[in-house]
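S.K.: Predicted structure and sequence below. I'll ask about it afterward.
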Amino acid sequence: MHGIILRWKVENKDHHCLLRDYLRNVKEISRQALTAVKQHGELRVNDEEVTVRALLHEGDEVTVVFPPEERSDGMEGRQIPLSIVYEDEHILVINKQPNLPTIPSIYHPNRSLANGVLYYYDVNNIPSTFHAVNRLDRDTSGLLIIAKHRYAHDLFSRQQKLGKVKRTYLAVVHNIMERIDGTINAPIGRKEDSIIEREVRKDGQEAVTNFKVIRYLKKETVVRLILETGRTHQIRVHMASIGHPLLGDDLYGGSIEKISRQALHSWKLQFFHPFLQRELNFSVEPPEDMNKLINEL
């Protein structure tokens, strides 16, 4: 059994390039991944098996057969409904429902998005494990990217570090915000004596959140938020730090009177697809609990 198979035509600019350099520098396959291919997969040029020292010529067809991916112990597929917004051979874009963690935990060992995706892979004979490019908190709904193989995960993670994965969130926060828009630039770190809670602190990691008011409700504000960094609980911590905790977010001072989970939704997603070499854009409306909250208020 093998993993994914990828093929490329060698262009003129890569004429007389060594296969090793072509895969490492042009296709950006990591050293670790290339070692795994050499040991447990296959490298071919024009359907002939070769080594990484093969010399390439314009028009050659390069084939890389990746080894099958191994799943971590305890990572089992479970039949969990998935809302798949987009799919190709490299990624899934999923609209995650609230009250579902992205990955298993001590408290939710068998019911997570990862378990649902692995079940989907098993049913569709996709030889992969779970690779989340970005994650959402258990009670946050909306869009996220899942890579179907390790190579795709590497490339999309690099896009994210370069700022080419743009995430826009929708939130309902307590109180009327006086500033219509702005940027919160405040480092975030783990709160002492807590393994879950975060806080703004001088020795934390850089965290930048841009916000813009969408509409005012009676005593609340609907806000659009764009992340420049991706720290744990970033939006929740930042909004609470300026006196506007999210509705339903009792961990950071929000009330659960009108909604039982934080009113936060991953609304829009824009990214550069390294395989398609173009930008893709997606958006999904908030689920019923947030829409009801906004309309009733």
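M.R.: Received the coordinates, thanks. Numbers count the residues shown, from 1 in each chain.
S.K.: all contacts plus neighbour counts: C-alpha atoms, from now on.
M.R.: Fine.
S.K.: Mind jotting down where the helices sit in this structure?
M.R.: Per DSSP state H, the chain carries helices over the ranges 19-21, 31-40, 113-123, 150-161, 234-241, 288-296.
S.K.: which helices and strands sit right next to the shortest one?
M.R.: The one in question is helix 19-21. Judged by 3 or more CA pairs under 8 Å, 6 or more residues apart in numbering; DSSP states H and E, helix 19-21 has no packing partners among the helices and strands.
S.K.: try this one next to it:
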Amino acid sequence: MKFSWTYLEDAPIRVRTFLAFNEVSRALIVVAKYHGGDILLDGEHVFTTVMMHKGQTVTLVLPDEKGSDTVDRCDEPIDILYEDQDYLVLNKPAGVASVPAHHVVTADSLVNRVKGYYLRQHYANQVTHIATRLDKDTSGIVVFPKHHFAHSVMDKQLKKHMVQKDYVAIVSGRLVADHGLIDAPIGRDPESFVKRQVLRDGKPSETEYWVVKRMPAATVVKIRLHTGRTHQIRVHMAYLGHPLVGDQMYAGPQWIARQALHCERIKFYSPFKQQWIEIRCPLADDIQQVLNS
């Protein structure tokens, strides 16, 4: 793959500095220099210490990414919400894990399904990068960067809290406040390998919510995460005394076969297209049925 940028400023600049301005990490430069790629200035191989001038074009050449033999192929279907040459965005159904589980023999996770899709499409890059994940029983948006560079860019955005992710949840009981920010640290439950809880010495965790609709015994909320802890929404709503409907692990009422949680919207910036990308995902049928009833 090739990525090119033209320098438009008057003052000379080193190639490596200009690449850094364009989100090229040191790791990507190493790949380009030593693992089958290249760095070109106006089409000629250069070292990154070389000075470039206004009007010159630098090109980053990255080698094709070979898929891992340890990730099995699965040809179950995927629901594509958006795809370009850099990102694949899927609607994950509830009941399908985002990534393969070590203790499960059957190779059916979203990662396995994407590998099958890449193979069927004969893409040059076969590594199944995954940037966002959802719990197995949460439905909605999951993002797969289609190459190392795109993954690196999204990781930076996630760390800087530039990526907006909105969820819809049905919580038990009637929330009083129309809007709230839950600021409560989360850590591992000392009595469980999987379960989490609010702990004084846990990791900082913030969840913001807005009430969408109040029902007699439940409340529909829109939720935006400001941090990304395991089970964060589920733990924070249980901490408020309003566990998610269907969330057996955190004592939610069993009106649905899984937690009523769906990633409905994501917004992130693509430097490759030089524009913001916003994707929405319709509610899963089982959650919609709860709302209708």
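M.R.: Okay, I see it. Computed from a predicted structure; not experimentally measured.
S.K.: After superposition, what is the TM-score?
M.R.: The TM-score (TM-score structural alignment, normalised by the length of the second structure) is 0.93; 290 aligned residues with a CA RMSD of 1.7 Å.
S.K.: Relative to residue 279 of the first structure, which of the helices of the first structure is closest?
M.R.: Nearest to residue 279 of the first structure among these is helix 150-161 (11.2 Å), distances taken as CA to CA.
S.K.: residues in the second structure aligned with the closest one?
M.R.: The alignment of helix 150-161 of the first structure onto the second structure (TM-score structural alignment) covers residues 148-159.
S.K.: residues in contact with that stretch?
M.R.: By CA atoms under 8 Å, 6 or more residues apart in numbering, the residues outside stretch 148-159 of the second structure that reach it are 23-25, 28, 86-87, 129-131, 144-145, 163, 268.
S.K.: what about that stretch, how far off from the first structure?
M.R.: The superposed stretch 148-159 of the second structure is, by mean CA distance after the TM-score superposition for the first structure, a mean 1.3 Å from where its aligned residues fall in the first structure.
S.K.: quick one: that stretch to chain centroid distance?
M.R.: Distance of stretch 148-159 of the second structure from its chain centroid, counting by CA atoms, centre = their mean, to the nearest Å, is 10 Å.
S.K.: What residues sit buried inside that stretch?
M.R.: Within stretch 148-159 of the second structure, the residues that count as buried by 16 or more other CA atoms under 10 Å are 148-155, 158.
S.K.: Stretch 118-132 of the second structure too?
M.R.: 118-119, 124-132.
S.K.: go on, stretch 195-215 of the first structure?
M.R.: The neighbour-count check on stretch 195-215 of the first structure (16+ other CA under 10 Å) flags 198-200, 204, 206-213 as buried.
S.K.: Tabulate the contacts of stretch 148-159 of the second structure (CSV), appending distance to residue 109 of the second structure.
M.R.: Below are the contacts of stretch 148-159 of the second structure laid out as CSV (distance: CA to CA, whole Å):
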residue, distance to residue 109 of the second structure
23, 30
24, 30
25, 29
28, 28
86, 21
87, 18
129, 13
130, 12
131, 15
144, 13
145, 17
163, 24
268, 24
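S.K.: Please indicate which of the residues you listed are buried?
M.R.: The neighbour count (16+ other CA under 10 Å) marks 24, 28, 86-87, 129-131, 144-145, 163, 268 as buried among the contacts of stretch 148-159 of the second structure.
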